[in-house]
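Engineer: give me a model of this one.
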Amino acid sequence: MAKSFGLAVLCVYLTLQLIAAFPYQNSLNGVEDNDSKLIGLEHSKAVKFAEDDFRKSLQPVLASTLDILEEHSKTLILESASFLDDLLVELNTLPEDNEYVKELIPELTSLLDRLEKLDLDNESTPALEEKAAVLLAIAKVYGNFDLIARSSDDSGEQAVVKKAFQKLESKGLNERINKSSKRAVDKFTTIFAPFWNSLSDEQKGEHANLADWYERYQAIESSQEKLKSFIEFLNIIHDIVIPKIN
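Structural biologist: Okay, the predicted model is just below:
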């Protein structure tokens, strides 16, 4: 189970970092007329039009990428709710004189309540902020669980919690999170590869940082590492879609 929690911690923190890398989906429409006029002061018309065309062709890729990450975050939330629900059932059967368990149960009950109240399809700012806060809370809980699962101490108050983890290992948390990560990576690759292959050598050369990132991305074998590389990708895309104007 130690591996499961380690993976869960990684996935949740990666999701939070990805959200931070490109937090506002409305930025897809960030190329306003005034921005274009300012950009035109820095580039020739030909370069400007070519860049505008590139940015427009990139926007559907970015929108799909954000949708993929949203789907992955939903999976993390739903899987966490299911796991915490099962864990609370186990914890409530343990002796009442265990102080650690007595403190843990209300903490997890409160978190589960927040998870169950989330409207995963609500894209309003308050809803997205609550989702990010809940993901952070999940990551902290999984981090504590990971320490317990890896601990060699089988005599303390946390030992009974460790046994509960072991009992729930057959639930396949690790496997389902892995599948969600791989599914996200596969979907992204299916979307990005045709876009990249449709570009001219000149366009690729004008975005060397993106070309370098994609070359490294293709060489990565692990779905988790590929997912991690999305952070750099979104930061690169952020600078393209919302260029710095001096």
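Engineer: please make it C-alpha for all contacts and neighbour counts, starting now.
Structural biologist: Noted.
Engineer: list the buried residues for stretch 39-51?
Structural biologist: For stretch 39-51, the neighbour count (16 or more other Cα atoms under 10 Å) marks I39, K48, E51 as buried.
Engineer: so of these, which ones are in strands?
Structural biologist: If you go by DSSP state E, those have nothing in strands.
Engineer: closest one to G205 out of these, please.
Structural biologist: E51 (12.3 Å; Cα to Cα).
Engineer: now the other sequence, so there's something to compare against:
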Amino acid sequence: MTGRVLVLGGTGEARRLATALVDDGVDVLSSLAGRVADPLLPPGEVRVGGFGGVAGLTAWLRAHPTAAVVDATHPFAAAMTAHAAAACGLTGVPLLRLQRPGWTPRFGDDWRRVDSLAEAATAVAGFESVFLTTGRLGLAAFAGLTARCLVRSVDPPEPPLPPRATVVLARGPFTVSDELALMRQHRVDVVVTKDSGGAMTAAKLTAARELRLPVVLVRRPPLPAGVPTVATVEDALAWLPDR
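Structural biologist: Okay, here's the model as predicted:
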């Protein structure tokens, strides 16, 4: 295709899409939110930092001719997804949402689905040792827990944190054996995570199944109406040439 493609990134899918487009000679600009101190950068041009809401992104699209926007942000980056839908609607720039499927339960899983981090905190209030793998943002929802809390994130989380929190800084992918060892070491009796999908952090679900631990799973936020959505990089590449 001709013209610049703006990829709203920060995910493995966004990096793979940018790589494929750059390899095909497409002009790609990847935009990262800047929430991770040392992000994995895709090939091609990269900008770091927000646009300034709907107004900022709208102004940017009007000032920088763009053939298409692909929103490949995290499934829980609801604000950016909403901003992209609104700004592309105002400017007429074609928009595609690239979002990997959520996880599917298997035999032996004990998943307890909730709609928010606040509901997740309520759901684990009676447990003794909680493994929080929801990322460093939103941990304030768990600040009132009295249980031992194992908190894992890429960058150091900011307070407030649960008073008995142990922080582990790590970036996936994680293996099942590592997850089993970590959960046994900290005597975890419940896992809390978002339904992020993908293989990079799915090992904790396998480990929880093997240890017969319940998993409190936060549902994804709804997507904006009317935005075409695909689940794979290959489908995104197939959509782009017609734009």
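Engineer: so what number do they get for TM-score?
Structural biologist: The pair, once superposed, lands on a TM-score of 0.29 when counted by TM-score structural alignment, normalised by the length of the second structure; 124 aligned residues with a Cα RMSD of 6.1 Å.
Engineer: and the buried residues of stretch 39-51 of the first structure, which of them are in helices?
Structural biologist: Residues of those located in helices (DSSP state H): I39, K48, E51.
Engineer: one step back: turn the buried residues of stretch 39-51 of the first structure into CSV, including distance to L234 of the first structure.
Structural biologist: Output for the buried residues of stretch 39-51 of the first structure, formatted as CSV (distance: Cα to Cα, whole Å):
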residue, distance to L234 of the first structure
I39, 21
K48, 22
E51, 18
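Engineer: where does F233 of the first structure sit, in terms of helix or strand?
Structural biologist: Per DSSP states H and E, F233 of the first structure falls inside helix 223-241.
Engineer: for that helix, buried residues please.
Structural biologist: 223-224, 226-231, 233-234, 236-238, 240-241.
Engineer: with stretch 63-78 of the first structure instead?
Structural biologist: T65, L66, I68, L69, E70, E71, H72, S73, K74, T75, L76, I77.
Engineer: same check on stretch 12-32 of the second structure?
Structural biologist: Applying 16+ other Cα under 10 Å to stretch 12-32 of the second structure flags 12-15, 17-22, 26-32 as buried.
Engineer: same question, stretch 80-94 of the first structure
Structural biologist: Quick answer for stretch 80-94 of the first structure (16+ other Cα under 10 Å): S80, A81, F83, L84, L87, L88, E90, L91.
Engineer: out of the buried residues of stretch 12-32 of the second structure, which are inside strands?
Structural biologist: V28, L29, S30, S31, L32.
Engineer: can I get these in a markdown table with distance to V7 of the second structure?
Structural biologist: Output for those, formatted as a markdown table (distance: Cα to Cα, whole Å):
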| residue | distance to V7 of the second structure |
| --- | --- |
| V28 | 7 |
| L29 | 6 |
| S30 | 5 |
| S31 | 6 |
| L32 | 9 |
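Engineer: wait, Y142 of the first structure touches L7, no?
Structural biologist: No: counting by Cα atoms under 8 Å, Y142 of the first structure stays clear of L7, with 9.3 Å between them.
Engineer: help me confirm that V54 of the second structure is found in a strand?
Structural biologist: No: looking at V54 of the second structure with DSSP: H, G, I helix; E, B strand; the rest coil, it is helix, so not inside a strand.
Engineer: can you pull the contacts of it?
Structural biologist: H83, A84, A86, A87 (Cα atoms under 8 Å, 6 or more residues apart in numbering).
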